[in-house]
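**Q** when you get a sec, could you give me coordinates for this:
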Amino acid sequence: MRIWVDADACPVAIKEILYRAADRTATPLVLVANQFLQTPPSRHISCVQVPQGFDVADNEIVRRCEAGDLVITSDIPLADEVVSKDALALSPRGELFTRENIKARLNMRDFLDTLRSSGIQSGGPSALSASEKQAFANRLDRWLSQRARQCSTP
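**A** Here you go, the predicted structure:
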């Protein structure tokens, strides 16, 4: 099982949490971006640089992720695609996207997109708060613990 990161939009604070977790648990962490990324030296951390273009990084993550993997993204359509492949998606704010909630989140995203395109200003996301970073770290730790139990079960 791997952790895939939609790295172009992932906050630095979240990447740092992921780097530490990958090293601590020997979990493969793959950052996918359309630009060069500087990462700490680690045999558990790798980067995939994709060409510039709309959804190129997202498509690469969907192509490579497998059932049981974890994808870090705030992109709801990407989360929907990876969940359909039996992977999990976790937002940098700590929201876990699953088969049970992804369609409702996708519908809300589409509704807000329609409002924006009709000229209604909805504002952008707020800055990442300390409690959201903690929620992310807690969800990540739960996934890593479940993964460790699955790997140790004969």
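
**Q** please count neighbours and contacts with C-alpha atoms only from this point.
**A** OK.

**Q** mind listing the helices for this protein?
**A** Secondary structure of the chain, counting by DSSP state H: helices at 12-25, 56-64, 76-84, 102-117, 130-152.

**Q** nearest to residue 94, of those?
**A** Between residue 94 and the helices of the chain, the shortest separation by Cα to Cα is 3.7 Å, and it involves helix 130-152.

**Q** let me know the angle separating that closest one from helix 12-25.
**A** Computed by axes from the mean of the first three to the mean of the last three Cα atoms, to 10 degrees, the angle separating helix 130-152 from helix 12-25 equals 30 degrees.

**Q** any chance of CSV for the helices of the chain, columns mean neighbour count and distance to residue 1?
**A** Formatted as CSV, the helices of the chain follow (neighbours: other Cα atoms under 10 Å; distance: least, Cα to Cα, whole Å):
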stretch, mean neighbour count, distance to residue 1
helix 12-25, 16, 12
helix 56-64, 17, 12
helix 76-84, 22, 14
helix 102-117, 14, 21
helix 130-152, 15, 8
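
**Q** also this sequence, please, to line up against the first:
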Amino acid sequence: MNIWVDADACPNVIKEVLFRAAERTHTQVTLVANHAMRVPANKWVKLLQVPAGFDVADHEIVQRAAAGDLVISGDIPLAAELIENKVQVLNPRGEMYSESTIKARLNIRDFMDTMRASGVATGGPPAISQTERREFANNLDRWLSKKS
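**A** Just a heads-up that it's a prediction; the model follows:
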């Protein structure tokens, strides 16, 4: 089982957690991004650079991730597609998406898109908190323990 990372939008602090987990557990972590980025010299971590373009990285992740793999992404439509394919998805803020939660997340996302399109300033998300980092690490560890 592999971990795939929607790396263009993944916070560095979360990538560092993943790098340490890859080394500790000998789990392959692949960052998928449309630009070059630094990855540690570690046989368990690699970068897959894809061409620039709308959702190119997302499409690559969908093509490569298999049932039982874990994808790290906050992209709700990508998560919904992956969950249909029996791939687990963990948000960088620590929420493990599921069949029972993803529909509600899609509805909220669509509502916020409608609000922004009508001119309402919704602002961006706050910085990741210590609690969210801890929740991410805990959910990652739970997934890794099932892998063994």
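
**Q** on that earlier part again, compare the helices of structure 1 and give me the one nearest residue 39 of structure 1.
**A** Put simply, out of those the one that sits nearest residue 39 of structure 1 is helix 12-25, at 8.1 Å, with distance taken as Cα to Cα.

**Q** how big's the offset between the closest one and structure 2?
**A** After superposition onto structure 2, the average distance of helix 12-25 of structure 1 to its aligned residues comes to 0.3 Å, using mean Cα distance after the TM-score superposition for structure 1.

**Q** hang on, the earlier thing: got the helices of structure 1 as JSON lines, with distance to residue 41 of structure 1 columns?
**A** Rendered in JSON lines, the data for those read as follows (distance: least, Cα to Cα, whole Å):
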{"stretch": "helix 12-25", "distance to residue 41 of structure 1": "10"}
{"stretch": "helix 56-64", "distance to residue 41 of structure 1": "22"}
{"stretch": "helix 76-84", "distance to residue 41 of structure 1": "28"}
{"stretch": "helix 102-117", "distance to residue 41 of structure 1": "34"}
{"stretch": "helix 130-152", "distance to residue 41 of structure 1": "21"}
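
**Q** looking at these, which is closest to residue 91 of structure 1?
**A** helix 130-152 (7.5 Å).

**Q** contacts for that closest one?
**A** Here helix 130-152 of structure 1 makes contact (Cα atoms under 8 Å, 6 or more residues apart in numbering) with 1, 13-14, 17, 25, 90-96.

**Q** with respect to residue 124 of structure 1, which of the helices of structure 1 lies nearest?
**A** Closest to residue 124 of structure 1 of the helices of structure 1 is helix 102-117 (Cα to Cα; 10.7 Å).

**Q** in contact with residue 60 of structure 1, which residues?
**A** When contacts are counted by Cα under 8 Å, 6+ apart, residue 60 of structure 1 is found next to 32, 50.
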